[in-house]
Every structure is written in structure tokens, then in C-alpha cells.
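> sharing a model prediction with you, sequence too.
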Amino acid sequence: MIRQAVTLPPSWANAQIGPVVTDSREVTPGSLFVALTGERTDGHRFLADVVTRGAAAALVSPEKLTALASNLDTVARPWRLIEPAQAQTLATVPPDACLLIAVDDPLFALQRVAVYHRQMFTPTVIGITGSVGKTSTKEVVAAVCSRRLRTLKSQRSFNSEVTLPATLLGLTADHQVAVLEMGMWAAGEIRFLATLARPQIGIVTNVGPSHLERLGSIEAIANAKAELPESLPADGWCILNADDHRVAAMASRTAARVLTYGYAPNADVRLLDVVSHGLYGIELTVGYEGQSHRLTTPLIGRHHAYTALAAIAAGLVLGLDWDAIAEGLREPGEQLRLRIVPGQHGTTIIDDTYNAAPLSTIAALQVLAETKGRRIAVLGEMLELGAASVEGHQQVGAAAATMADVLVAVGRQAHTMAEAARSAGMPAEQILVCDNNEAAINLLNRYIQPGDHLLIKGSRGVQMETIVAALQATTRNDTGEIA
């Protein structure tokens, strides 16, 4: 089929379209909506709402419109279906109309547009992957870069074949650096994301059992993460965690120059010392090229020393001075993985409900261990561990026995965690088992006391944030303090 260009009238020549969204609820005036077909729903069903909300345009599949978007005829705002396969003019289309642009595959079209847009600019692109810590690392790397360089970063955890192209479309000529998170659902996905973004710098944080259920083995996960180092150019940089032997081995799988970080004596950016100040952050001493540097960050938990080291390494390969790096670490932006919120009855909640794996849960327990008062670990199921599920929950239960005063185990693997905690020496009366989140809420409402610290953590799919919402302080007393 010969595709012909759509002729734009002068009134459309300078039209601004963006941001790109795939959720109709996030459409704002001027947005580009991409109507995706998923397992549970189809974006074409919501086109009437998209037009009403003010989207400038939408990428649509024409064969879906009749079946799924028949209610478009009831929308008051004008819209037009544009088919690039035919010669068309927009001269008669009102400037305030929504353009429904017909494409064979909306997702593929979005990716092609993102590739074209990426090629128009020359920022240094930093890709970040790993089993845990991608989003926190992305935030801190972007904070360091933005001290001296105009920086674009992925929003939230935009790290997929859908959301990474949307981030790329936010690039402008002003951006000097783009910091992009790269996740994976299957082997080959990170390599595909790298073809879209063309990173010159790659960071691999670690390799763990997350996604083991889908990929089958730790080795398969390591191979999938290694797709980022393998995609880097020879004049680029590969930044690797020297303390994770699977990550360190990726040095042999990249053409790029390698910079390592960690505790290991052979690490290029070496952690010499870390001091935790509990919920007030950490202080670390870092050695590089024969000199040591003392830095502080409000990131909570000793495990975030790795987050800071990765950001330091990124700053160094970009040529930033240590003052800029220190400034970025002191103001690391959003800490999406862990929040400190006031709880009911004078308690403090450590909200780490975004996701969970054995490594990140044990790290969160270490944060809880450094708090005062009674320490309560409210732990839900860790999903996608496959054959390692029982062992992973046993590891977490045993760790809770040494770092918490009380374990509240929630969900299908609660008994596995509870038995491991009991075997590790935690008294039976300090181990509480709940079948679901509602039962945990009811129990904790009766159980918590002033001064308690509660760590609440579980995989995204088990929605532990509902427990946080139920226990969070929402009222203020006469003095204006949260109660």
C-alpha cells in the first residue's frame, strides 16, 4: 500500500501536541492519546471521553472504531478520522478538533514516532536496569545530572515498550541528558528498548529473582539484563555493580568502557564507609582515583549506598565535579520506593509498598531495625519468584526475626514467613498471620500503640498500600498536629 501524507493547513502548522498518554483518565488538553489493546480492556472504548477531555489527537486502529467507539457521535466537540493511506486535507477541519489518526498498530506507530523524535536530538542518554532499585537509581542519577545539565527523566516507573517511547517524546533541543529506566517482561525487551533510546551510558544495579517465574532461572535474568551493556557503543560507558558477580561479569559483554562501583577492593568508585542515621538518611565515604570524599543523602537505609554510588559514577563519566555530585545527593528528588508517613495513634509508618523482592525486603527490614520503639514488620507476598518463592519467603521471615519485634505476615505465603521467623528464634506470640489485607487492617487497628514503627511492604500485585491508607493519620488535633 502506498502511503500518502496528510496535507496540513496553515492553521495547523505550529500545533503543539503532547504529552503522550495511554490512560484516558490522564488526558489533558493537547494530549496525544494512544489507544492500546490490552488483556483486560481496549483504549478505543474510551475515545469519546478522550475527545471530550481535550486531546489534540489519538492514534487509533480503524477497524476498532465501529465496534468500540460508536458513542463518538454523541460527543459535542468536533473530531475527524485521518487516514494517511489516502490523500486528505485538513483545510476544512476546525482548529479545535481532535484528530483520530488511523494506523495499523497504535503501539508500533508510537514507537516509530519515538524513534524519529529521538533522532532529532543529541542528548547523552543514560539507561538504567536491574532487578531492584531501578526507579530510585533513576531519580538520584537525574538529581545529580540536573545540578549542571538540563535533564529529562522517566516519570514514575516509565520503563516499558509503551511508557519509554512516551518519555522519549518529551525530549527537546534543550535537554543535554536523558535518564531512562528500562524494565523487562521477557528476554529481548531491554535490547528493544535500547534500539529506541540509543543509550550511551548504561547502569546495571543488580540481578535477583524478580521475574524468575517468567524467565525460569537467575542466569536467564542476568542474560536479559546484560542486553543493556551489549547495546552500548564503544565510546560509551557501562556502569556496573562490582559486588554482584553476575553484574560484574557483564564487563566482558560490552564494547563500552567500564566503570564499577561497590564495596569490592577492585571497584573504581569504592564505598569505604557508610553510616546510617536511621530515618534521617545516610553518610558515606567514597574513594575514587586515590582520593576520598564524604557525602550525605537523605535516602533511607544502608542499601541506598549503592543508589548513591551509581549516581556518583554517572556524574563522573559525565565530567561533573564533586560539588555538583554532592548537591545532587543532598536533594535526590522523589523517593518512590519508601516514604515515612504518620500513622494513627502516634505511630510511624515506613511505606515501602511499591514492590517487593527478597533483597529489597531485607534491606527495608534493616531500615526498620534502626528505628526506636516497637518495630512491626507487616509483610505481604512477593510475586513472580517462581521456583524460588518458598525459599525467598523463608529468607524474609528469618530476617524479620532478627530485625523486627513483631512480624505480621499477610497473604498466601504468610505461613511460610511465619514458620521461618519461628525457626529463627522469634517468639510465637510475636508472630501474627493474616489471610488478607483486610484482616491485617483489623488486627493492626487493635494492636498498634504510640511509638510503634511499622514497615509495610509487599509486591505491587498484593496492594499493601491499602493497609497504609487505612492506618495513616488523616486528622489533626487542636494544635494542628497530625493525630
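It's in. Numbering: from 1, shown residues only.

> okay, CA-based contacts and neighbour counts for the rest of this
Fine.

> identify the residues contacting the most centrally placed residue in the chain.
The chain has Ser157 as the residue nearest its centroid, 2.8 Å off, counting by CA atoms, centre = their mean. By CA atoms under 8 Å, 6 or more residues apart in numbering, the contact set of Ser157 is Thr135, Glu181.

> assign it to helix, strand or coil.
coil (DSSP: H, G, I helix; E, B strand; the rest coil).

> cool, Ala173 as well?
Applying three-state DSSP: Ala173 is coil.

> from Gln4, how far out is it?
29 Å (CA to CA, to the nearest Å).

> more neighbours, the two?
Of the pair Ala173 and Gln4, Gln4 is the one with more neighbours under other CA atoms under 10 Å, namely 12 against 9.

> what about the strands in the stretch 201-350 of the chain?
In the stretch 201-350 of the chain, the strands defined using DSSP state E, counting those that start in this stretch lie at 201-204, 237-241, 257-262, 269-276, 282-288, 291-297, 339-342, 348-352.

> second structure follows, compare the two:
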Amino acid sequence: MKVNQYLPSWLLGIRMRKSVKEIAAILESNSTSMEEVVQTAIDSGEVEKDSLFFALKGERVDGHQFLEEVAKKGGVAAVVSKAYQGKDFGLELIRVDDVNRALHFLAKEMFKETKGTVIGVTGTVGKTTTKEFLATVLGERFRVMKSEASLNSQVGLPLTILNGDLSAEVIVLEMGMSEKGELKRLVDIVHPHIGILTKLTLVHGNPLEEIAEEKCQLFTSKRMERAFLNEQTASFEPVQNLTIPKEWFDKAPGPFTESHLLEAVGAAVAIARYLGMTEKEIERGVQKLKPFDHRFEKIEKKGALFIDDSYNASPEAVKTALSNLPKGKRRIALLGAMKELGPFEVNSHREVAEHALPLVDHLLCVGKECLPMVDVFEKGGKPVELFHEKAEVASRLKELVQKEDVVLIKGSNSLKLWTLLEGV
């Protein structure tokens, strides 16, 4: 079962150690089992010995169908719907009205045991990089727990809590949203003391002011002390209306030249100073920073430099990546379609192409949404090729790229464009 393909099996830290009976009591259910739970999962493929499994019902699969696999892999219990009438396969079943709400509630109750400073990171561009940089720098003084990978969703954040080290001195949590109200639900679980707002760009087809309003829900936490905000967000009314103390961050010196990475350094440095770290500690932490997976990673292959920035794409993020491309014999951009832009789709792709035109020598596009980009490059007299499937572009990329070329690979996460590097 793959409800959440990004759920890792390597969440580190002191794992939850409560009995099935204790967990059932928290969830207002019944159990007499004193078996100890040390790990929580919603993906049967990630179940380990002594796991508690939440049988979530997704759009395509139902977790209740995988209880037998959970049992075979050493799971001890499963949180299931009261409506489930199937076999238990030897698992202790904790029956609840709503499995997803139970996941949230258990995470919220467990998180009450934390004593550390909680930092929430949101925005539409740069959340994960900012979170990773912050955790690295703060790690020079504090014992830090952080969200792994991009576990920032309605499922990912609760799992981070249930599988993480809640005794940490500082807890850095990435917090995302795709629909109205989702960020507020995450805030109500963890109640951050400090909030970070990175850049805001078009996403999910929503107007920017609406996105700003939703993202600013982070600062409604009852424990919020201070907001750290990217300077780009200053013009948004919801940001201007914040009544808590505000501190602005922008680029700060670091082991990079790319502007968006330096903005993440700026956020990390600002918060490190706020938490009382010395300049020497901060400098040591900054020297350890490196780009996170598929976020402007530089990879040399056969004499060419590939920039793997393929984790995700929004108009602002693509333009930023293009503006930060190193020099090379030729600059080639392999851009996948930007998804979830709704009514802004056509104009956004056109704007990105207009930005790319003076910066790129050859453009490869993947996805029908890229037609406006093709139009801009054809009118501008520069080579452009459109591919409707990722597989089609793999061979073309291999034959096109030459020594000393610089190749940017960027597109929506669903395209998984990073896999194209395997065949180059």
C-alpha cells in the first residue's frame, strides 16, 4: 500500500513507547494489550516490528485491505474504522469513528509532552530548504528534531511527531497546505513558538492574497512569539495585519551563490541569533549547509553540469532557478509542466518562457501545459522541443547534451524528472 510515497522508514529519534492499551485510551477506545508500540505507519510497506498502523482510506486504496501484510511484518495493532467488519489477522484493533482524525488527535496528545521550542516553516517556495538549513545551523548548539524530507501534510506532520524525538530542545516542522483550513489544523496540533514564512507564489490555482491569508494561519498559534518573514511577503495585506513581533530576512552570506539558497541561509541565521547562538556557532553551522535532494543539486556527468531542481515547480521558483544558472558553453533547460495553477496556467507558462528566453539556448518541455512556452521560444527564434511524455525526452536529452553544457531540470514533483539523469 502506498498512500504516501514519501513516508520514510528512517525517521530517527526516541520513538514513541506506549502500550496499545494506553494509545487506545487516548483515542477513547478499548484494549487490554500491554504490547509496546515503538513506530507508527500509514503505509504497510513501511511497517516495522511493533508498529501501530493507521488504516487510512485514500482516494485509490483503503488501508483496511492491508492488515494481513501489517501483521506479517510484525505490526502489533491497527487503528481502524468502527465500520470495519473484516479479520484482525492477529492484530489488536483500535476502533475509532474517523481514522484520520484519530491520527491527528494522537499526535496532538503526544506533542503535549514536548518541552522544546517549536518552529513552524511555511510558504510556497523554499520551505524544505529553509527547514533543512535551519536544523543544521541550530544543531551547532541545540539537540534538534526536524521534519524529514517533505513530510509537511495532514498525514506527514502527525507521523513526524509520532515517530520523532519529542525530547529535543528545538523542533523544526515544515507545514504545508493544499486546501483552505489545512494549515490551521496543523497549527492546532503543534502550536509553534516561532513561525517562518518563505516566499509566496501562485499555487493550487488560488490568488496570491488568498494564499497569503492561509499561510498566515501559522501565526495564530497560541504560543507564537515572533514571525520571521521573507521580505518578498511584505506587500501582502495578511502579513501587514500581523500583530505579533515581526522580523524580516533576506539573503545572507553562505557557501552558495544562488539567491534562493542564500534566502534560506538568511532565515536560518536570523533565527539562530534570536535563539542566542554565537556568531562562531552560526558560522560553523553555515559552513555545513548543502542543497537538499533535487533542490538545485549540482551533478557533473560526462563533462556537463546538470542542475537537479526537479522536486517541484511554481512560476516564481522556475524563474529563480533560471536566473541562477551558472555559465556554460550552452544553457539547456528541461522544464516540466507546472501543475495545479488553475486559471493562471497559460499566463504562468508564458511568463516563465519569456523569462527564460534571454537566459536559455535550448528549451525542452514536457507536458501539453507547456504549449505557451513553445510559442514564446518559436517567436523568439530559439530552439524548443515539446514532449508529451517523460519517456520521450530521455533519449533526446542524452543525444543533445555536450561537454561544458549546463542543464537545468525542473518541473512538478509528479513528473519525477530527476529519474532522467539515470540515463544520461
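The structure has been received and is ready for your questions. Keep in mind that this is a model prediction, so the values were computed, not measured.

> quick check: TM-score for this pair?
The TM-score (TM-score structural alignment, normalised by the length of the second structure) is 0.87; 397 aligned residues with a CA RMSD of 2.2 Å.

> residue in the second structure matching the residue nearest to the centre of the first structure?
In the second structure, Ser157 of the first structure lines up with Ser150, judged by TM-score structural alignment.

> likewise for Glu419 of the first structure?
Aligned partner of Glu419 of the first structure by TM-score structural alignment: Asp375.

> surely its match is in a helix?
Yes. Assessed by three-state DSSP, Asp375 of the second structure belongs to a helix.

> quick check, Asn259 of the first structure in contact with Gly315.
For residue 259 of the first structure the amino acid is Leu, not Asn. No. Contact criterion CA atoms under 8 Å: Leu259 of the first structure and Gly315 do not qualify, at 11.6 Å.

> which one's more surrounded, the two?
Comparing Leu259 of the first structure with Gly315 by other CA under 10 Å, the one with more neighbours is Gly315, at 24 against 21.

> hang on, that one packs against Ile325?
Yes. Using CA under 8 Å, Gly315 of the first structure is in contact with Ile325, at 6.4 Å.

> who touches both of the two?
Contacts common to Gly315 of the first structure and Ile325, judged by CA under 8 Å, 6+ apart, are Val144, Cys145.

> next, count neighbours for the counterpart of Tyr261 of the first structure in the second structure.
By TM-score structural alignment, Tyr261 of the first structure lines up with Phe249 in the second structure. By the criterion of other CA under 10 Å, Phe249 of the second structure has 22 neighbours.

> and for the one 10 residues further on?
A total of 16 residues lie near Ser259 of the second structure under the criterion other CA under 10 Å.

> that one pairs with which position in the first structure?
Aligned partner of Ser259 of the second structure by TM-score structural alignment: Arg302.

> in contact with Ala194 of the first structure, which residues?
Gly127, Leu228, Ser231.

> so which helix or strand takes in it?
Using DSSP states H and E, Ala194 of the first structure sits within helix 189-197.

> where in the second structure does that helix fall?
Residues 182-190 of the second structure are where helix 189-197 of the first structure lands when matched by TM-score structural alignment.

> mean deviation of the matching stretch from the first structure?
Superposing on the first structure and averaging over aligned pairs (mean CA distance after the TM-score superposition for the first structure), stretch 182-190 of the second structure comes out at 0.8 Å.

> what about Phe66 of the second structure, how many neighbours?
Number of residues near Phe66 of the second structure (other CA under 10 Å) recorded here: 16.

> tell me which residue of the first structure lines up with it.
Alignment note: Phe66 of the second structure maps to Phe46 in the first structure; criterion TM-score structural alignment.

> and the residue nearest to that match when sequence neighbours are not counted, how far from Asp105 of the first structure?
Nearest residue to Phe46 of the first structure in three dimensions, chain neighbours excluded: Ser24, at 6.5 Å (CA to CA, 6 or more residues apart in numbering). Distance of Ser24 of the first structure to Asp105 of the first structure, computed by CA to CA: 18 Å.

> likewise for Gly170 of the first structure?
For Gly170 of the first structure relative to Asp105 of the first structure (CA to CA), the value is 21 Å.

> helices along the stretch 301-424 of the second structure, start to end?
Applying DSSP state H, counting those that start in this stretch to the stretch 301-424 of the second structure gives helices spanning 315-323, 345-356, 371-379, 390-400.

> which residue in the first structure lines up with Lys112 of the second structure?
Aligned against the first structure by TM-score structural alignment, Lys112 of the second structure finds its counterpart in Gln119.

> Val401 of the second structure too?
Looks like Val401 of the second structure aligns to Ile448 there (TM-score structural alignment).

> buried stuff in stretch 233-247 of the first structure?
Pro233, Gly236, Trp237, Cys238, Ile239, Leu240, Asn241, Ala242, Asp243, Asp244, Arg246, Val247 (16 or more other CA atoms under 10 Å).

> what does stretch 200-210 of the second structure give?
Using 16+ other CA under 10 Å as the test for burial, stretch 200-210 of the second structure gives Leu200, Thr201, Leu202, Val203, His204, Asn206, Glu209.

> just the terminal-to-terminal distance for that stretch.
11 Å.

> kindly reformat the helices of the stretch 301-424 of the second structure as CSV containing distance to Ala78 of the second structure and mean neighbour count.
What follows is those, written out as CSV (distance: least, CA to CA, whole Å; neighbours: other CA atoms under 10 Å):
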stretch, distance to Ala78 of the second structure, mean neighbour count
helix 315-323, 40, 19
helix 345-356, 42, 20
helix 371-379, 48, 18
helix 390-400, 38, 14
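
> longest helix in the second structure, please.
Looking across the second structure with DSSP state H, the single longest helix is helix 259-274.

> which helices and strands does that helix pack with?
Taking 3 or more CA pairs under 8 Å, 6 or more residues apart in numbering; DSSP states H and E as contact, the helices and strands that helix 259-274 of the second structure lies on are helix 127-138, strand 226-230, strand 246-249, helix 279-287.

> which strands and helices lie in contact with the last one?
It stands for helix 279-287 of the second structure. So helix 279-287 of the second structure, by 3+ CA pairs under 8 Å, 6+ apart, packs with helix 127-138, helix 259-274.

> if I take that helix and helix 259-274, what angle do their directions form?
On the basis of axes from the mean of the first three to the mean of the last three CA atoms, to 10 degrees, helix 279-287 of the second structure is oriented at 150 degrees to helix 259-274.

> so how far is helix 279-287 of the second structure off the chain centroid?
25 Å (CA atoms, centre = their mean, to the nearest Å).

> one more: the longest one?
Between the mean C-alpha point of helix 127-138 of the second structure and the mean C-alpha point of its chain there is a distance of 12 Å (CA atoms, centre = their mean).
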